[in-house]
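Student: sequence-free structure coming up:
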C-alpha cells in the first residue's frame, strides 16, 4: 500500500468562482440542500419499513426455519446495493447526478407492492433486489450532490445532516412499521407507507431537484488553479485530475493503494457488516428473549434513531476535531456495544446497548464520507465515493452470511460475539493505517 501524501487546496484559495452557475457553500445553497435532505429521508423511510418486520415475516408467514435462509433477503439487498453504489458514483461523474437519482426512484416504486402481495419468499428476495438498487442509486446520489453543493469547508456537517435525515427516517419508519404490525398484521399495513415514500421521492426529484455537477467542476477548476499557484504539482497525486486516472486507478486507490482510503473502506465494510447483523438477527434474538413485536420494533428503531440524531453533532464535530480519531473510537464503541448484547437481558439493558451502538455508528458514518471527500479530487470524487460505498455495502452480504452460518452452527450468541470482536478490531486497523485527512490538521 502506498503511504498517503494528501494534496488539498490552501485556505486562501480563490473565494469567488468565475462562473455564476456554481456558488458553493451551505448558506448559498440551503434550499437545494434542504430539499435533498427531505429526499434522503424518503430513501431511509423505504428501508426502515423492513428492519423489524421482514425477518419475522420469513419465520411466521413463510415458515423459514434456517437463520441463513431468513437472512437471504439482506444478502440480495447488500449485493445489488453495493454494485448500485459503484455505478451511481461512476454515472454521476459521467452523465450527471439528477438522472441517476430519478432512475433510483423509478426502480424503487414496485418494492412495497411486491412485499405486500408476495406469495412466496422468492418475491421478497426480488423486492429486496429492487430496494438495493433504489437505495444505492438514490442514497449515493444525494450524498454526492450535497458534497458538491457545500464545498470543502463543511463536508462533515453536510454528511452529518444527510445521514441524520436518512437514518432518522429509518428509525421512525421502523418504529411505525412495528406499531402497525402489532396493531394489525405483518402485511399489508406496515408496508403501505412505502408507496407514499416512493411517490414523494420521485416527484420531488423530477420537479424540484437541480443538477449539481457544475459545482464539482468548479471546485476542480479552483483546485487546479491553487495547485499551479502554490507549486504543489510535484507532490503525490492522490488528488490527481480525472484525466490522469482510469476507473481502475480510482478503484485501486480507494480500495487498497492509498492507506487512508483503504482504512476508510474497511471500516465502512465492517460497519455495515454489523448493521446487517442488527437488521437480520437482532429481531430474532429479541423475540427469543421473550419480547413482543412492539418492543422489538422499538429496539430496532432506537439504534438507527440515536445513530441519525447524533450525526447532527458528530458530522460537524469532525470538521473541528478531525476524522481519524472519531472513526477509530466509533468502531471500537460499536464492537463493545455488540459484545455486551448477549451479556445482558431485558428491554432496559438491551435499550442501553442499542444507544451505545447508535452512538458508535454516528461517530463513524458521516466521518468516513467526509474523509473520502477530503482525499479524492473533485473530478473523480463521485467515483471514489461509489467505490467506498461498494465495499461498505458488501458488509451487508458478509454480515448476513457470517451471522446466519454462525447462528445455525453455534447459536445466535456466538454470531453476535464474533461480529462484535471483528468490529472492534476494525477500529484498531484504522488507527494503524489511516492518516488524518482534515485539511487544517
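Tutor: Perfect, I can see it now. Small disclaimer: the values here were computed from a predicted structure and weren't measured. Residues are numbered from 1 along each chain as shown.
Student: switch to C-alpha atoms for all contacts and neighbour counts from now on
Tutor: Noted.
Student: Could you report the neighbour count for residue 354?
Tutor: Residues within reach of residue 354, counting by other Cα atoms under 10 Å, total 25.
Student: can you check the one 5 residues further on too?
Tutor: Neighbouring residues of residue 359 were enumerated by other Cα under 10 Å; the total is 25.
Student: give me every residue that touches it.
Tutor: 306, 307, 310, 330, 333, 334 (Cα atoms under 8 Å, 6 or more residues apart in numbering).
Student: mind running it again at 6 Å?
Tutor: For residue 359, the contacting residues are residue 307, by Cα atoms under 6 Å, 6 or more residues apart in numbering.
Student: looking at this, it is in a helix?
Tutor: Yes - counting by DSSP: H, G, I helix; E, B strand; the rest coil, residue 359 is located in a helix.
Student: and the gap between it and residue 136?
Tutor: Computed as Cα to Cα, to the nearest Å, the residue 359 to residue 136 distance reads 24 Å.
Student: and what of residue 78?
Tutor: 9 Å.
Student: Same check on residue 283?
Tutor: Taking Cα to Cα, one finds residue 283 at 24 Å from residue 136.
Student: quick one: which of these two has more around it?
Tutor: residue 136 (31 against 26).
Student: tell me how far whichever strand or helix holds that one is from the chain's mean position?
Tutor: Assigned by DSSP states H and E, residue 136 belongs to helix 121-150. Once both centres are worked out by Cα atoms, centre = their mean, to the nearest Å, helix 121-150 turns out to sit 10 Å from its chain's centre.
Student: Give me the buried stretch members for it, please.
Tutor: Residues 121, 123-150 are the ones in helix 121-150 that count as buried (16 or more other Cα atoms under 10 Å).
Student: Could you find the closest non-adjacent residue to residue 129?
Tutor: residue 77 (5.2 Å; Cα to Cα, 6 or more residues apart in numbering).
Student: in the stretch 251-400 of the chain, which spans are helices?
Tutor: Using DSSP state H, counting those that start in this stretch, the helices of the stretch 251-400 of the chain run over 259-280, 282-288, 293-321, 324-340, 347-375, 381-409.
Student: Reformat those helices as CSV; add distance to residue 214.
Tutor: As requested, the helices of the stretch 251-400 of the chain are exported to CSV (distance: least, Cα to Cα, whole Å):
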stretch, distance to residue 214
helix 259-280, 25
helix 282-288, 43
helix 293-321, 24
helix 324-340, 30
helix 347-375, 16
helix 381-409, 13
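Student: second one coming, line it up with the first:
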C-alpha cells in the first residue's frame, strides 16, 4: 500500500505544480498585456468612473429642472447649458493639454466637475442649478478632450479603431448603466442624490488622473515620426485649427457627430424621458432601467465595431450606424407601450455602440502630425454644438408643435448627415488596401 500511496502523492504534487504553472502563465500574460496597455487601462478606468456619474443624472436632470416649475424650453436649457460649457471649453482644453499637459488637464477637469455637481445638488432655485450645470460642463470638457487626446497620442491608424472602441466601450457602458442607479436614487432617496454621487465619483477621476495617468504630451506615434518632416515647422494653435476645418473629411465627420449629439441630448436626454412619462406613464425608475438595460448591449458591439473599422475602413461603420440612429428616433416617437420603448432603446444603443469609435478615429486620422490636441478639441467643439442647440430647438419644437414631430425631424437630419458623409467624405484608412490584400 505504501508504494501506491506514494505514487498518488507524487501524482497530486505534479498536478498541483502544473496547475500552479498554468496560473502563473495566465497571470504573466495578463501582466504583460497590462504593461503594454497600462495607459489605455487607466484612461478607460477614469472615463468609466466619470461617465457612470454622468449617466446617473441623465434621467434626473429634466425632472429636477421641472421641480422648479419651469417650462420645457427651460428644461432644455438646463441640459443645453452643460453642452454650451463643453462647446466653449473644448478648444481651450486642447490648448491646456498642449501647454500644461494631458494629466494636469484631466485633474483640473475632475475638480471642476466636483464643484459643479455639488452646486447642482444644493441649489435652492433654478438659476443656481443652471450655474452648477455650466460649471460641471466645463469640467466635462477638460476630461473628455484630455482623454481623447491621450488615446490619439498612444494609437496609430492600424489600431486606432480598436483603441477608440475600447475607450468608448467603457464610456458607453458607464453612461448606459448609470441611469439605473441614478433613477433609483432619485426615486427612493431624492432628486439631488445623483448629483452628490456624481461629485463623489468625480473625486475618484481626479485621483486616477493625477496618480495613474502618465503624461503623453511628448509621445509621438510611429506614423507621426515617419511624417514629421512633412509637418509645418511652427504653426500656432489657431492656424492648426484652420488647417483642420479646411479638410472636407474633418468637416463632414464633425457634421455627423453634431447631429448625433443633437439627437442624444435634444431627443434622448430631453424629450424621451418626458414622453415616456406622459405618454406611457412610466416611472423614473422604469425609464432609467430601460435606458440602462438597453445600453448595456452597446458594450458588446463596440469592440467588434472597432475591429471592423480597422479592417474595412471608417465609412463602412459610420454610415449604416447613422441610419439606424435615425430609425431608433422614429421608434421612440411611435412607441405605444413599454415593450416598444425597450425596442427603441435597443436599436439606439446598438447604433451608438457600432458608431462609438469610428467617428473619433476618423477625426484623429485627419489630424496632421503633432496636431492631436487641436484635432480632438475642435472635433469635440463642433460636435458639442449639437449638444447645445439640440435641447433648446427640440424643447421649443415640443412646446409649439409636438414631441413626436421633434423626434421625426431629428431622425431626418441624422440620416441626411450620414448620406452627405457617405457621398462626399474620403476614406482615411482601410487595412486590406494598405496591406495590399485586395
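Tutor: Noted; the coordinates are in hand. Remember, it's a predicted structure, so these values are computed and weren't measured experimentally.
Student: TM value for the aligned chains?
Tutor: The TM-score (TM-score structural alignment, normalised by the length of structure 2) is 0.86; 399 aligned residues with a Cα RMSD of 2.0 Å.
Student: quick one, which of the helices of the stretch 251-400 of structure 1 is nearest to residue 38 of structure 1?
Tutor: Of all the helices of the stretch 251-400 of structure 1, it is helix 293-321 that lies closest to residue 38 of structure 1, at 13.8 Å by Cα to Cα.
Student: quick one: that closest one to structure 2 mean distance?
Tutor: Aligned to structure 2 and superposed, helix 293-321 of structure 1 gives a mean residue distance of 2.3 Å (mean Cα distance after the TM-score superposition for structure 1).
Student: Please identify the buried residues of that helix?
Tutor: Result for helix 293-321 of structure 1 [16+ other Cα under 10 Å]: buried residues 293-319.
Student: Next: stretch 206-226 of structure 2.
Tutor: Residues of stretch 206-226 of structure 2 classed as buried by neighbour count (16+ other Cα under 10 Å): 206-210, 212-217, 220-221, 224.
Student: do the same with stretch 398-409 of structure 1
Tutor: Buried-residue list, stretch 398-409 of structure 1, by 16+ other Cα under 10 Å: 398, 399, 400, 401, 402, 403, 404, 405, 406, 407, 408.
Student: Read off where that stretch ends up in structure 2.
Tutor: Across structure 2, the stretch matching stretch 398-409 of structure 1 (TM-score structural alignment) is residues 389-400.
Student: same deal with stretch 322-336 of structure 1?
Tutor: Using TM-score structural alignment, stretch 322-336 of structure 1 pairs with 313-327 in structure 2.
Student: ok, residues contacting the matching stretch?
Tutor: Contacts of stretch 313-327 of structure 2 (Cα under 6 Å, 6+ apart): 348, 351, 355, 358, 411, 414, 415, 418, 429, 430.
Student: what does the fifth one align to in structure 1?
Tutor: Alignment note: residue 411 of structure 2 maps to residue 420 in structure 1; criterion TM-score structural alignment.
Student: I'd assumed residue 340 was in contact with that match.
Tutor: No - using Cα atoms under 6 Å as the test, residue 420 of structure 1 is too far from residue 340 to be in contact (8.7 Å).
Student: quick one, which of these two is more surrounded?
Tutor: residue 420 (26 against 19).
Student: Just list the residues touching that one, thanks.
Tutor: With Cα under 6 Å, 6+ apart, residue 420 of structure 1 has these contacts: 335, 338, 339.
Student: how near is residue 242 of structure 1 to residue 428 of structure 1?
Tutor: Taking Cα to Cα, one finds residue 242 of structure 1 at 32 Å from residue 428 of structure 1.
Student: Sorry, wrong one. I was asking about residue 34 of structure 1.
Tutor: Noted for residue 34 of structure 1: a distance of 36 Å to residue 428 of structure 1, by Cα to Cα.
Student: Next, name the residue at the spatial heart of structure 2.
Tutor: Nearest to the geometric centre of structure 2 sits residue 171, at 4.8 Å (Cα atoms, centre = their mean).
Student: Quick check: the aligned residue for it in structure 1?
Tutor: Residue 171 of structure 2 maps onto residue 166 in structure 1, by TM-score structural alignment.
Student: what's near enough to touch its match?
Tutor: When contacts are counted by Cα under 6 Å, 6+ apart, residue 166 of structure 1 is found next to 40, 41, 44.
Student: again, only this time at 10 Å
Tutor: 37-48, 139, 160, 304-305, 307-309 (Cα atoms under 10 Å, 6 or more residues apart in numbering).
Student: How about residue 244 of structure 2?
Tutor: With Cα under 10 Å, 6+ apart, residue 244 of structure 2 has these contacts: 250, 251, 363, 366, 367, 368, 371, 374, 375, 378, 379.
Student: and those, which are buried?
Tutor: 250, 251, 363, 366, 367, 368, 371, 374, 375, 378, 379.
Student: need those in JSON lines with distance to residue 88 of structure 2, can you?
Tutor: Converted to JSON lines, those look like this (distance: Cα to Cα, whole Å):
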{"residue": "250", "distance to residue 88 of structure 2": "19"}
{"residue": "251", "distance to residue 88 of structure 2": "18"}
{"residue": "363", "distance to residue 88 of structure 2": "19"}
{"residue": "366", "distance to residue 88 of structure 2": "22"}
{"residue": "367", "distance to residue 88 of structure 2": "21"}
{"residue": "368", "distance to residue 88 of structure 2": "23"}
{"residue": "371", "distance to residue 88 of structure 2": "20"}
{"residue": "374", "distance to residue 88 of structure 2": "14"}
{"residue": "375", "distance to residue 88 of structure 2": "15"}
{"residue": "378", "distance to residue 88 of structure 2": "10"}
{"residue": "379", "distance to residue 88 of structure 2": "12"}
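Student: Max pairwise distance over the residues you listed: which two?
Tutor: That would be 251 and 371, which, of these, are the farthest apart (Cα to Cα) at 15.8 Å.
Student: Quick check, residue 255 of structure 1 in contact with residue 268.
Tutor: No - with contact defined as Cα atoms under 10 Å, residue 255 of structure 1 does not count as touching residue 268 (11.3 Å).
Student: Could you name every residue contacting both of those two?
Tutor: Common contacts of residue 255 of structure 1 and residue 268 (Cα under 10 Å, 6+ apart): 262, 388, 390, 391.
Student: Closest one to residue 185 of structure 1 out of these, please.
Tutor: residue 390 (35.1 Å).
Student: Name the nearest residue to residue 295 of structure 1, sequence neighbours excluded.
Tutor: Here the residue nearest residue 295 of structure 1, using Cα to Cα, 6+ apart, is residue 347, at 7.5 Å.
Student: In contact with that neighbour, which residues?
Tutor: Counting by Cα under 10 Å, 6+ apart, residue 347 of structure 1 has contacts 286, 289, 290, 291, 295, 296, 298, 299.
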